[in-house]
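Undergrad: predicted model and sequence below, questions to follow.
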Amino acid sequence: MGTNGDIPTLIVLVLGDSSVGKTSFVHTVCHDQPLSSPPPVTVGCHIEIKLYERRDRHQNPNLFFIEFHDVGGSVQHKNSRSSMFYDDFNGIILVSDLTSRPSYDNLKEWLDEVIRYRSQQKLPTEFTSEALKNFDIPLLLVHTKFEESKATSLLNNSKSPNNINNHSFSSSSLLPNYNRKSVLANLLNCDEIFIDCYSKKQFSNDTPNVAKLNSFFEKIYTLDTRTGYSVLEMIKALEKASGKAIPYKECLRRPGNFAIVYADLSLAFKELGWTAQRDLDEIYKGL
């Protein structure tokens, strides 16, 4: 987690094949309006920033910046993008094009690429839930060109699912459908949204898309393994868990003390595959 003045900044990787609509999606989210024409192909990484206000405005902080890293999908850059873009992030959005079946099938390759780089561990060749065991990063699936496909043409062309019960994922898996969760979304245990990047109504207030997107934004803050808690938040959480009031006194910060200090656990994950997986409420339940 970085900071911009007094406001925290969280990084979200936006990954997917070239020309699936990543840049258009990010622009719509950040500027509340779609692009008027298709953007040029992203080379390297395109960055957009959104100021997000948390749903519970009494949370501290109630504002944070979300920095979207729209990573170019060119196959030629596969060997170099890991060390350039995968070291520091707080969440991942995987984007596919509903009119291109390979773009959906390739999403697991994109996630596998990140996991292998971050963990530096030998993983099974087949992408299964085992590969996600120590990868506690919030995820969201975004499927573009919804109006064009209506999420039916690709589904009708797909084969019967294989090994859904044991969460295997292959090119024969069912593709995304608006009326039911896709195999990949079930495997990753994440939400998915269906959009038309050139339609503003996709992100109108009180729509399922907005609710799922906001839920993802909340997760990247509250579940980020490098997110700190204030002393007051720790006291309140302990009061909640114990059912007892804890006496405390609010005082000014001592001269020379830092206002905010965070522990960066990325090295522990990279070297040991370990992440912090519990929030304050879960921690205090065990006391």
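TA: Everything's here; your move.
Undergrad: going forward, measure contacts between C-alpha atoms and count neighbours the same way
TA: Noted.
Undergrad: mind listing the strands for the stretch 51-200 of the chain?
TA: Using DSSP state E, counting those that start in this stretch, the strands of the stretch 51-200 of the chain run over 63-71, 91-97, 139-144, 191-194.
Undergrad: what about the longest helix anywhere in the chain, distance to the chain center?
TA: The single longest helix within the chain, with elements called by DSSP state H, is helix 208-222. Helix 208-222 has its C-alpha centroid displaced from the chain centroid by 9 Å (C-alpha atoms, centre = their mean, to the nearest Å).
Undergrad: also this one, for the comparison:
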Amino acid sequence: MNDIETVKVVVVGDSGVGKTSLVHLICHNEPCPKPSWTIGCELDVRIHDFREGLPAQRTYCVELWDVGGSAAHQNARHVFYGGAHGVILVHDRSNRKTQNTLGAWLAEVLQRDGGGGEPDAFDLETLAAPRSLAAGSGNAVKLSRFFDKVIERRYYGDRTAQQYERRRPTALGHTAVSCSFKEY
């Protein structure tokens, strides 16, 4: 069996917005039965078919690092950001304050990761309150495109679809997606 190459995506946002539930939904395609508060970080994985259905299709492992959002742990969170290739920003649609803090979360990840870049330089894709990620649904397609973009930046640089020739991994470049989420 060939080794599956990996990308790292950190999932951040205020405490209690549903990050753990979202990660469980992404990785297991079902609602989280009993979400709990995350202390530190929890790691889950999803196998993703990059450029699915195209000649360049290849399987990758997406590590989703669910980082606890408690302000009490703010000074220690940076240890989880190192080497991140993508960021999922999560907020609670019923609490506007959690949406207003997303810029600060992105800045924290970029600053602590040392990857540089300004939060305004990101093209944020928005997923609307996902209850499911059924194949072919709008949210599933957006999420797949996001993972493809993270993999492209990590392993292929700025090449176009016709130029998907493997190259050495690079630590440059981040990709972000914003997700509004409310557990039902």
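TA: Sure thing, it's come through. Only a predicted model underlies this, so the values are computations on that prediction, with no experimental measurement involved.
Undergrad: superposing both, give me the TM-score.
TA: Here the TM-score for the pair of chains, by TM-score structural alignment, normalised by the length of the second structure, is 0.80; 170 aligned residues with a C-alpha RMSD of 3.0 Å.
Undergrad: of the strands of the stretch 51-200 of the first structure, which is nearest residue 34 of the first structure?
TA: Closest to residue 34 of the first structure of the strands of the stretch 51-200 of the first structure is strand 139-144 (C-alpha to C-alpha; 12.7 Å).
Undergrad: which residues does the aligned partner of residue 214 of the first structure in the second structure contact?
TA: Aligning on TM-score structural alignment places residue 214 of the first structure opposite residue 144 in the second structure. For residue 144 of the second structure, the contact set (C-alpha atoms under 8 Å, 6 or more residues apart in numbering) comprises residue 48.
Undergrad: kindly report the same for residue 64 of the second structure.
TA: With the criterion set at C-alpha under 8 Å, 6+ apart, residue 64 of the second structure makes contact with 8, 9, 10, 11, 23, 43, 44, 45, 46.
Undergrad: next, the spatially closest residue to residue 170 of the second structure that is not a sequence neighbour: secondary structure please.
TA: Excluding its sequence neighbours, the residue lying closest to residue 170 of the second structure (C-alpha to C-alpha, 6 or more residues apart in numbering) is residue 154, at 5.6 Å. Classification of residue 154 of the second structure using DSSP: H, G, I helix; E, B strand; the rest coil returns helix.
Undergrad: tell me the buried residues in the longest helix of the first structure?
TA: Within helix 208-222 of the first structure, the residues that count as buried by 16 or more other C-alpha atoms under 10 Å are 209, 210, 212, 213, 216, 217, 218, 219, 220, 221.
Undergrad: re the thing from before, please pick the buried ones from the contacts of residue 64 of the second structure.
TA: 8, 9, 10, 11, 23, 45, 46.
Undergrad: need the three-state assignment for the first one.
TA: Under the three-state scheme (three-state DSSP), the conformation of residue 8 of the second structure reads as strand.
Undergrad: look up how far residue 194 of the first structure lies from the equivalent of it over in the first structure.
TA: The alignment partner of residue 8 of the second structure in the first structure, by TM-score structural alignment, is residue 11. The gap separating residue 11 of the first structure from residue 194 of the first structure is 22 Å, by C-alpha to C-alpha, to the nearest Å.
Undergrad: next: residue 31 of the first structure.
TA: Residue 31 of the first structure is 19 Å from residue 194 of the first structure, by C-alpha to C-alpha.
Undergrad: out of these two, which sits in the busier spot?
TA: Neighbours per residue (other C-alpha atoms under 10 Å) separate residue 31 of the first structure from residue 194, with residue 194 holding more: 23 against 12.
Undergrad: show me what that one lines up with in the second structure.
TA: By TM-score structural alignment, residue 194 of the first structure lines up with residue 128.
Undergrad: does its match touch residue 178 like I think?
TA: No: look at residue 128 of the second structure against residue 178 with C-alpha atoms under 8 Å: they stay out of range, at 9.0 Å.
Undergrad: ok, now how distant is the aligned residue in the first structure for residue 74 of the second structure from residue 67 of the first structure?
TA: Applying TM-score structural alignment, one finds that residue 74 of the second structure aligns to residue 78 in the first structure. Separation of residue 78 of the first structure from residue 67 of the first structure (C-alpha to C-alpha) stands at 22 Å.
Undergrad: the more surrounded of the two?
TA: Comparing residue 78 of the first structure with residue 67 by other C-alpha under 10 Å, the one with more neighbours is residue 67, at 19 against 12.
Undergrad: which residue in the second structure aligns with the more buried one?
TA: Matched by TM-score structural alignment, residue 67 of the first structure corresponds to residue 63 in the second structure.
Undergrad: repeat for residue 205 of the first structure
TA: Under TM-score structural alignment, residue 205 of the first structure pairs with residue 135 in the second structure.
Undergrad: do residue 143 of the first structure as well
TA: Aligned partner of residue 143 of the first structure by TM-score structural alignment: none.
Undergrad: any idea which residue sits dead centre in the second structure?
TA: By C-alpha atoms, centre = their mean, the mean C-alpha position of the second structure lies nearest to residue 88, the distance being 3.7 Å.
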